[in-house]
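Visitor: Fold the stuff below for me.
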Amino acid sequence: MQSKNVSDIIEKYLKQILAETSQIEIRRSEVAELFHVVPSQINYVIKTRFTIQNGYVVESKRGGGGYIRIEKVKLLDNIEVLDSLLAIIGSSISERDGGSIVKTLYHSQLLSSKEARIILAAIDKDSLMINNDTMMANRLRAQILSSVLNHLRFED
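Guide: Sure, this is the predicted structure:
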């Protein structure tokens, strides 16, 4: 199993379960044992692949009876998710994280393919780069994405 990226395999496994149900509860140690990895590998996958930017809400309870609950959220059904995305964007966001948010909006059917491509072009580093100032590009990207989210929130 080490010849393939274990994180990708674990992500695929969890997403297959989520395709059948709206949320799952897992025990880190059980999933780690299933894939012959350390529990911190499961944490890594969840923290990097199941983020709010990617359309997931994660809740965990530590301790002996602890669990990790992962839920795929529908953005329009949950204004709190849009608020969370706005908080994540803040005053600056990287191109990678901004792209993840746009893709989530597309997969949640809040944006058409054409709209998503236009926004991705608008937040692309080449579109926003001014005098090689990455910090300025990240601030402009955050302003654009925040505006998009606020328009989605208050639309019809």
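Visitor: use CA for all of it now, contacts and neighbours both
Guide: Will do.
Visitor: Contact partners for Ile10?
Guide: Neighbouring residues of Ile10 by Cα atoms under 8 Å, 6 or more residues apart in numbering: 35, 42, 45.
Visitor: Before we compare anything, build this one as well:
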Amino acid sequence: MRNISDLIEQFLKLKLDKSDDGAVEIQRNELADRFSCVPSQINYVISTRFTLEKGYMVESKRGGGGYIRIQRVELPALQMISHHIEKTIGNSLDQTNAEGLIYQLVQAEMITAREVNLLKAAIHRETIGLTLPLRDQVRARLLRAMLIALLSR
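Guide: This next block holds a predicted model:
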């Protein structure tokens, strides 16, 4: 017998298969009601089974009319994103260029406003508190690691 997580995953993948654009928008609470589970179970399934490495991009809008959008991403697009991040960040990255990359990701709706605030706080020169050139090297490593984690959700 399958567990609830398997059933939720199967349901979402079936909806994605039937979708014309390879994307589906769901309301977490409605899906939880459908499967008689708690909304955190839906979060668990999405965060573990619909990751960037598995070929999915997940966007979440919280609040009253909030939704979760799951979209299939073709492998070349994933490789382009990774390549762009690697090329842009490199081994050293100043604050202006780091914030520019973050801005691009916001415009592409790949990260949320909350994630932007966390990224900017973590890479800020006062947070890192080192002198140049070490500060820019640490910033590059931090931002690369954080973006890989965020875009792999």
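Visitor: about what we covered before: which of the contacts of Ile10 of structure 1 are buried, as a PyMOL select command?
Guide: Under the burial definition 16 or more other Cα atoms under 10 Å, those of the contacts of Ile10 of structure 1 that qualify are selected in PyMOL by:
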select buried, resi 35+42+45
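Visitor: and of the contacts of Ile10 of structure 1, the nearest to Gly64 of structure 1?
Guide: Among those, Ile42 lies closest to Gly64 of structure 1 (Cα to Cα), at 16.9 Å.
Visitor: does the closest one really touch Ala32, like I thought?
Guide: Yes: when contacts are counted by Cα atoms under 8 Å, Ile42 of structure 1 is listed as touching Ala32 (6.3 Å).
Visitor: And Tyr56 of structure 2, how far from Glu115 of structure 2?
Guide: 18 Å (Cα to Cα, to the nearest Å).
Visitor: Mind checking which of the two has more residues around it?
Guide: More crowded of Tyr56 of structure 2 and Glu115, by other Cα atoms under 10 Å: Tyr56, with 24 against 16.
Visitor: Which stretch of structure 1 lines up against stretch 105-125 of structure 2?
Guide: Aligned by TM-score structural alignment, stretch 105-125 of structure 2 falls on no residue of structure 1.
Visitor: what residues does that stretch touch?
Guide: Against stretch 105-125 of structure 2 from outside (Cα under 8 Å, 6+ apart): 57, 59-60, 95, 98-99, 102, 127-128, 135, 139, 142-143, 146, 150-151.
Visitor: which bit of structure 2 covers the helix ranked longest in structure 1?
Guide: Ranked by number of residues, the top helix in structure 1 under DSSP state H is helix 134-154. Under the alignment (TM-score structural alignment), helix 134-154 of structure 1 falls on nothing in structure 2.
Visitor: I'd like the next helix or strand past the helix or strand hosting Glu80 of structure 1.
Guide: Per DSSP states H and E: Glu80 of structure 1 is located in helix 79-89. Sequence-wise, the next helix or strand downstream of helix 79-89 of structure 1 (DSSP H and E) is helix 95-107.
Visitor: whereabouts in structure 2 does that following helix align?
Guide: Residues of structure 2 matching helix 95-107 of structure 1: none, counting by TM-score structural alignment.
Visitor: Just checking, which helix or strand succeeds that helix along the chain?
Guide: Downstream of helix 95-107 of structure 1 (by DSSP H and E), the next one is helix 113-123.
Visitor: Going by neighbour count, which residues of that following helix are buried?
Guide: Neighbour counts over helix 113-123 of structure 1 (16+ other Cα under 10 Å) mark 116-117, 119-120, 122-123 as buried.
Visitor: Pick the one among the residues you listed closest to Gln16 of structure 1.
Guide: Checking the buried residues of helix 113-123 of structure 1 one by one against Gln16 of structure 1 (Cα to Cα), the nearest turns out to be Ala116, at 25.0 Å.
Visitor: Filter the contacts of stretch 105-125 of structure 2 down to the ones in helices?
Guide: Going by DSSP H, the helices hold 95, 98-99, 102, 127-128, 135, 139, 142-143, 146, 150-151 from those.
Visitor: Looking at those residues, which one is closest to Thr51 of structure 2?
Guide: Closest to Thr51 of structure 2, out of all of those and judged by Cα to Cα, is Leu151, at 7.9 Å.
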